[in-house]
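1. This is a predicted model, with the sequence first.
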Amino acid sequence: MQTVGVTGGIGSGKSTVCHIFEQLEIPVFYADYESKNILQTDPQIREQIRRFFGSEIYDGVILNRKKLASIVFNDPDKLKLLNSIAHPAVLRKFRLWLKEQLNVPYLIMEAALIFESELDVILDKIIVITAPEVIRIKRIMHRDNILAADVTKRINQQWGEEQKTKLADFVISNDEIQLLIPQVLSIHTKILKDKQPSKRNYY
């Protein structure tokens, strides 16, 4: 059973694409969601975040996400530190989730930083979602209620689309012109035809 990564820059539409795969009964592990959840719920992770980012980063057990974002997206070293805390915990959850998935043709991991975090080494195939930067900025401004300049800072902390697409097995354009469903169905069919077993070791 193969595991496929879905990645792309912030605002590219990764979750939208993954929801289409879910309609095809393909299980999806949302790594970015799990990362946010772990920062909120895991006591050991919360302690590390307090230690490195200040006790005021939490209001009780509620993480001040805007404050954390303002720190890490203005300091690449702080962002790297945050990822080094969260990503191992997310990977542990992913491995547990994998063991629960039975009788499915393949699995998907959705994550923004698959290449940046070197998660591609545990995945059989990678799908990269692309979208024009102006559209991505508009989407994130609307979703997170932040300024365009703040979105641009986040974009600049990630690999560029050209760098990602060079390493992709498949590319989906989410430019609000090309239809998503036909692109997803085409990739789904190709993955189903690939009968090779996974060569990755998740454990």
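-> Arrived safely, thanks for sending.
2. From here on, just use CA atoms for contacts and neighbour counts.
-> Will do.
3. What's the local residue count around L82?
-> 18 (other Cα atoms under 10 Å).
4. That one: helix or strand, and which one exactly?
-> Element membership for L82, per DSSP states H and E: helix 76-100.
5. ditto for I26
-> Applying DSSP H and E, one finds I26 in no helix or strand.
6. what about the nearest residue to it once chain neighbours are set aside, is that helix, strand or coil?
-> Of all residues not flanking I26 in the chain, L107 sits nearest, at 6.1 Å (Cα to Cα, 6 or more residues apart in numbering). Following DSSP: H, G, I helix; E, B strand; the rest coil, the label given to L107 is strand.
7. Please tell me how far L107 sits from S55.
-> The gap separating L107 from S55 is 38 Å, by Cα to Cα, to the nearest Å.
8. And the strands in the chain?
-> For the chain, strands defined by DSSP state E occupy the ranges 2-8, 28-30, 58-59, 62-63, 106-110, 125-130, 170-173.
9. and here's the other structure:
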Amino acid sequence: MVKIIGLTGGIGSGKTTIINYIQSKGFPVYIADDAGKEVMEYPDIIKKINALFNGEVLLPNGFLNRTKIASIVFKDKELLYQLNKIVHPAVALHFKDFVEKNASSDIIFKESAILFESEAYKKCDATILITAPLNIRIHRVMLRDQVTEDDVLKRVKNQMTDSEKQKLATFIVENIKLNETFKNIDQIISKILIN
């Protein structure tokens, strides 16, 4: 029976580097954000979302203007809730297909920035939280996205804190020195495979 391992971490924690490492070990990794973007290109989903936003979020090519949608829902929690009610069930079906396609694997990793916020962790056999000190995370994001410290802090404030996430996580990996991080990930994978 395949085990679903949720993987999450705040902005700048280094999730992408760890995902790449896990994939290099041959494990399938489902990236919820990428899946969400893919699902938002399905014609029936485009139609529902465009109707939700009164026909004002389509690009000339017929696809959704995700930047415009993001700026609207950032200020409107009710609209965000309605949007998630359209997107999340479609992503859940998409994930079910991914699990079926990778059923021969012992472990499937499911990466989601909002694993705990969305309560998706409840459907996982275990979870891994990637953490790093806030100053390191801020520095990483400033370098990566060419943004100010203030921009990063705004994004951090929109996420659940690491201490809240730690109460829900099965495993916690502090990602400061990569060789240590990879060692910890290997140990966790070994534990999961044994149990």
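-> Yep, it's here. This structure is a prediction, so every number in the text was calculated from the model and none was measured.
10. Among the strands of structure 1, which comes closest to K138 of structure 1?
-> Smallest distance to K138 of structure 1 across those (Cα to Cα): 14.4 Å, for strand 125-130.
11. Strand 2-8 and that closest one, what's the angle between them?
-> Interaxial angle, strand 125-130 of structure 1 versus strand 2-8 (axes from the mean of the first three to the mean of the last three Cα atoms, to 10 degrees): 20 degrees.
12. Measure the mean distance from strand 125-130 of structure 1 to structure 2 post-superposition.
-> When structure 2 is overlaid, strand 125-130 of structure 1 sits 0.6 Å from its aligned residues on average, using mean Cα distance after the TM-score superposition for structure 1.
13. need the strands of structure 1 in a markdown table with mean neighbour count and distance to D150 of structure 1, can you?
-> Below are the strands of structure 1 laid out as a markdown table (neighbours: other Cα atoms under 10 Å; distance: least, Cα to Cα, whole Å):
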| stretch | mean neighbour count | distance to D150 of structure 1 |
| --- | --- | --- |
| strand 2-8 | 24 | 18 |
| strand 28-30 | 20 | 24 |
| strand 58-59 | 14 | 22 |
| strand 62-63 | 16 | 19 |
| strand 106-110 | 22 | 23 |
| strand 125-130 | 24 | 20 |
| strand 170-173 | 20 | 24 |
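14. Need the ones you listed in JSON lines (columns: distance to R46 of structure 1).
-> Output for the strands of structure 1, formatted as JSON lines (distance: least, Cα to Cα, whole Å):
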{"stretch": "strand 2-8", "distance to R46 of structure 1": "26"}
{"stretch": "strand 28-30", "distance to R46 of structure 1": "20"}
{"stretch": "strand 58-59", "distance to R46 of structure 1": "8"}
{"stretch": "strand 62-63", "distance to R46 of structure 1": "9"}
{"stretch": "strand 106-110", "distance to R46 of structure 1": "23"}
{"stretch": "strand 125-130", "distance to R46 of structure 1": "31"}
{"stretch": "strand 170-173", "distance to R46 of structure 1": "36"}
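15. V151 of structure 1: which of the ones you listed is closest?
-> strand 2-8 (14.6 Å).
16. Help me confirm that I45 of structure 1 comes into contact with I38.
-> Yes - counting by Cα atoms under 8 Å, I45 of structure 1 does reach I38; the two are 7.1 Å apart.
17. Name the residues contacting each of those two.
-> A86 (Cα atoms under 8 Å, 6 or more residues apart in numbering).
18. Neighbour count for these two, which is higher?
-> Set I45 of structure 1 next to I38 and count neighbours by other Cα under 10 Å: I38 wins out with 19 against 16.
19. mind checking how far the more buried one is from Y30 of structure 1?
-> In terms of Cα to Cα, I38 of structure 1 sits 12 Å off from Y30 of structure 1.
20. can you check Q157 of structure 1 too?
-> Counting by Cα to Cα - Q157 of structure 1 and Y30 of structure 1 are separated by 20 Å.
21. ok, for D169 of structure 1, nearest residue in space, not its chain neighbours?
-> I126 (5.3 Å).
22. Now do the contacts for the one you found.
-> V4, G5, V6, T7, D120, L167, A168, D169, F170.
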